[in-house]
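Q: Sequence and predicted model, in that order:
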Amino acid sequence: MILLLVACVLVASSAIQSATGSGFGLIAGPALILIAPWLVPAPLLILTIPMMLMVAARERGHCDTRTVGIATATMIPGIAAGLWVIQRVETASVQLLVAVLALAAGAVMLAGKSVTGSRRTLAGAGAAAGFMGALAAMPGPPLSLTYRPDDAATLRSTLSTIFLVMAAATLMALQFQIGVTGSELLAALALSPLLVCGHLLGSYLARRISLAVLSRTTTYIILAAATVLLAKSVAGLAM
């Protein structure tokens, strides 16, 4: 039963990532923490790399390299700060912080607001994405709030490329700090075919989805994932 739920989560999250450029970590992270916590963070980070590679390769002609450069330059310090916090703060408290930040970002987006994507705001979003990605595999909200191009393919390509760098950097830092076990690597490899299924489904949907629907879907995903994480963190603090 658990394996079936894991399969559904990975196919659904990879399909949404492929179609919208965001959603893999937002959906898979909180869901797997609830049903299969041994798959977070290392196996999920390993799976994130081929998932983002598939989307970035499909949309390779649309990548906004300027935004990628700005966001990834500040993402590395954010990741380092996130990993430092994880080692010193109770897990439930960390997740509560991430959930509140994600809900705030989702609420602003739901109201139709966004932050101007200047060099400074993109740099801040990159740092926040690295921080939230290291804490709970949820780097999407800061970038979704600040990066709103006019073209859906550019959005998918650019965000997937940024998330690819984030996953690789976080995994390297995790390996350096506590190590990634062979069983975690094997678990990721065994589950990787599910990503292909989701990617094919998402590629089909991407050709039939407008930018307005894409933005609205991303906002709902952020709110749903943050709500689940908030409920889990509150329950953890109450125990």
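A: That came through, no problem. The shown structure was predicted, so the numbers you read here are calculated from the model rather than taken from an experiment. Numbering: from 1, shown residues only.
Q: all contacts plus neighbour counts: C-alpha atoms, from now on.
A: Fine.
Q: End to end on stretch 136-147, go ahead and measure it.
A: 21 Å (CA to CA, to the nearest Å).
Q: can you pull the contacts of Ile221?
A: 23, 26-27 (CA atoms under 8 Å, 6 or more residues apart in numbering).
Q: So which of those residues belong to strands?
A: Using DSSP state E, the subset of those located in strands is empty.
Q: would JSON lines of those residues with neighbour count and distance to Ala107 be doable?
A: What follows is these, written out as JSON lines (neighbours: other CA atoms under 10 Å; distance: CA to CA, whole Å):
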{"residue": "Gly23", "neighbour count": "27", "distance to Ala107": "17"}
{"residue": "Leu26", "neighbour count": "27", "distance to Ala107": "15"}
{"residue": "Ile27", "neighbour count": "25", "distance to Ala107": "17"}
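Q: this is the comparison structure:
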Amino acid sequence: MTTAEFVVAILAVAVGALAQGSIGFGFGTLAAPVLAILDEDLVPGSVLVLGFTVAAYVAWSERGALDWFGIRWALVGRVIGSIAGAYAVSRLSHNALAVVLSLIVLVAVAISVSGWHVRPSPSTLVSAGALSGVMGTLTSVGGPPMALVYQREEAAKLRSTLAGFFLFGASLGIFTLFVSGEFGGTELVGGLMLLPGLVGGLVVSRFAHRWLDHGWTRPTVLAMSAAAAVILLVDAAT
């Protein structure tokens, strides 16, 4: 990686960390595609190292607002969704599935904008966790389903709960790669090299979420969810 590419990678990680620290998700959506273009060896191992780090920081810094009840049910769905996603990858068209999942997210955003919304309950959390697991397995973008369920909750609760959820997902991903021989020192060093961008993004996010907490968190969540779905649609079409 050249010096210019390294700077771009640092900036991509910073922007992803800023989004995740501010609204609870967005690191995979914003940083992972850029890092994959710059150096394919950074994906998924090094990205998971960074994702684990940012999730651990957010979950710990706002641990008092973390919804343990919600996480338990969402993780049940996450396991189911991850298994379903792995099966789908081996059996079905990746692009077709990405289009379907993206359209589901866009419909959910449209419904939310119209005023109707779901509340975090065992059934909705398992469903959102499962959809997130499928999306995460297929595309590395699993935030929107969970974010849409928590969009009307207190901002700190949204951020910390999503962080706890992603912390499990990143841990599972790293463990799976390690067992399969796809994660080692190279992936760890790759993630550590980009930590300055992560730290910078998280520092700025502390100021950003104070502003977003004054009524702007939900609109930002909806906009970010729609953007993630559109990005997946474009990627599937090209």
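A: That came in fine, so what should we check first? Quick caveat, the model's predicted, so the values are computed rather than measured.
Q: How alike are these chains, TM-score-wise?
A: The pair, once superposed, lands on a TM-score of 0.88 when counted by TM-score structural alignment, normalised by the length of the second structure; 235 aligned residues with a CA RMSD of 2.2 Å.
Q: circling back: if we go to the second structure, which of the contacts of Ile221 of the first structure are intact?
A: Using both residues aligned by TM-score structural alignment, their matches' CA atoms under 8 Å, the second structure keeps these contacts from the contacts of Ile221 of the first structure: Gly23.
Q: Nearest the geometric middle of the first structure, what residue?
A: Gly25 (3.4 Å; CA atoms, centre = their mean).
Q: that older thread, of the contacts of Ile221 of the first structure, closest to Asp150 of the first structure?
A: Gly23 (19.1 Å; CA to CA).
Q: how about the helices in the second structure?
A: Taking DSSP state H as the test, the helices found in the second structure are 3-23, 27-38, 45-61, 68-91, 94-114, 122-139, 143-149, 155-179, 185-193, 195-212, 217-237.
Q: Can you give me every residue that contacts the equivalent of Val141 of the second structure over in the first structure?
A: Alignment note (TM-score structural alignment): Val141 of the second structure maps to Met138 of the first structure. With contacts taken as CA under 8 Å, 6+ apart, Met138 of the first structure has the following neighbours: 25-26, 29, 129, 132.
Q: Adding distance to Ala15 of the first structure, write the residues you listed out as TSV.
A: Listed next are these as TSV, based on distance: CA to CA, whole Å:
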residue	distance to Ala15 of the first structure
Gly25	12
Leu26	12
Gly29	15
Ala129	21
Met132	22
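Q: Now check the second structure for the residue matching Gln95 of the first structure.
A: Match for Gln95 of the first structure (TM-score structural alignment): Ala98.
Q: Could you measure from the alignment partner in the first structure of Ala227 of the second structure over to Leu47 of the first structure?
A: Using TM-score structural alignment, the equivalent of Ala227 of the second structure in the first structure is Ala224. Separation of Ala224 of the first structure from Leu47 of the first structure (CA to CA): 22 Å.
Q: more neighbours, the two?
A: Leu47 (25 against 18; other CA atoms under 10 Å).
Q: Determine which residue in the second structure is aligned with the more buried one, please.
A: By TM-score structural alignment, Leu47 of the first structure lines up with Leu50.
Q: Identify the residue nearest that match in space, chain neighbours excluded?
A: Closest residue in space to Leu50 of the second structure, ignoring its immediate chain neighbours: Gly191 at 5.8 Å, by CA to CA, 6 or more residues apart in numbering.
Q: Can you verify my assumption that that neighbour contacts Gly51?
A: No. If you go by CA atoms under 8 Å, Gly191 of the second structure and Gly51 don't touch, sitting 9.3 Å apart.
Q: quick one: which of those two has more around it?
A: Gly51 (29 against 21).
Q: returning to that earlier point: contact partners for the match of Gln95 of the first structure?
A: Contacts of Ala98 of the second structure by CA under 8 Å, 6+ apart are 135, 138-139, 232-233, 236.
Q: quick one: Asp150 of the first structure and Ala212 of the first structure, what's the gap?
A: 10 Å.
Q: what does Ser13 of the first structure give?
A: 19 Å.
Q: ok, now Gly124 of the first structure?
A: Gly124 of the first structure is 25 Å from Ala212 of the first structure, where distance means CA to CA.
Q: quick one: which of those two has more around it?
A: Shown here are Gly124 of the first structure and Ala212; by other CA under 10 Å, Gly124 has more neighbours (20 against 11).
Q: Could you measure from the equivalent of the more buried one over in the second structure over to Ala110 of the second structure?
A: By TM-score structural alignment, Gly124 of the first structure lines up with Ser127 in the second structure. If you measure Ser127 of the second structure against Ala110 of the second structure using CA to CA, the figure is 18 Å.
Q: And Val13 of the second structure, by the same measure?
A: With distances taken as CA to CA, Val13 of the second structure is found 29 Å from Ala110 of the second structure.
Q: List the buried residues of stretch 105-112 of the second structure.
A: By neighbour count on 16 or more other CA atoms under 10 Å, the buried set for stretch 105-112 of the second structure is 105-106, 108-109, 112.
Q: now the angle from the strand or helix carrying Gly236 of the first structure to helix 152-177?
A: Applying DSSP states H and E as the criterion places Gly236 of the first structure in helix 211-238. With axes from the mean of the first three to the mean of the last three CA atoms, to 10 degrees defining the directions, helix 211-238 of the first structure sits at 30 degrees from helix 152-177.
Q: Return the distance of helix 211-238 of the first structure from the chain's centre.
A: With CA atoms, centre = their mean, to the nearest Å as the basis, helix 211-238 of the first structure stands 12 Å off its chain's centre.
Q: now stretch 212-227 of the second structure
A: 15 Å.
Q: what's the answer for stretch 196-213 of the second structure, then?
A: With CA atoms, centre = their mean, you get 16 Å for stretch 196-213 of the second structure.
Q: Show where that stretch falls in the first structure, residue numbers please.
A: Under TM-score structural alignment, the match for stretch 196-213 of the second structure is residues 193-210.
Q: Could you list the buried residues of the matching stretch?
A: Neighbour-count burial for stretch 193-210 of the first structure flags 194-196, 198-203, 205-206 (criterion: 16+ other CA under 10 Å).
Q: count of neighbours near Ala92 of the first structure?
A: 18.
Q: That one - nearest residue in space that isn't next to it in sequence?
A: Using CA to CA, 6+ apart, the nearest residue to Ala92 of the first structure is Ser233, at 4.5 Å.
Q: All good on my end, thank you.
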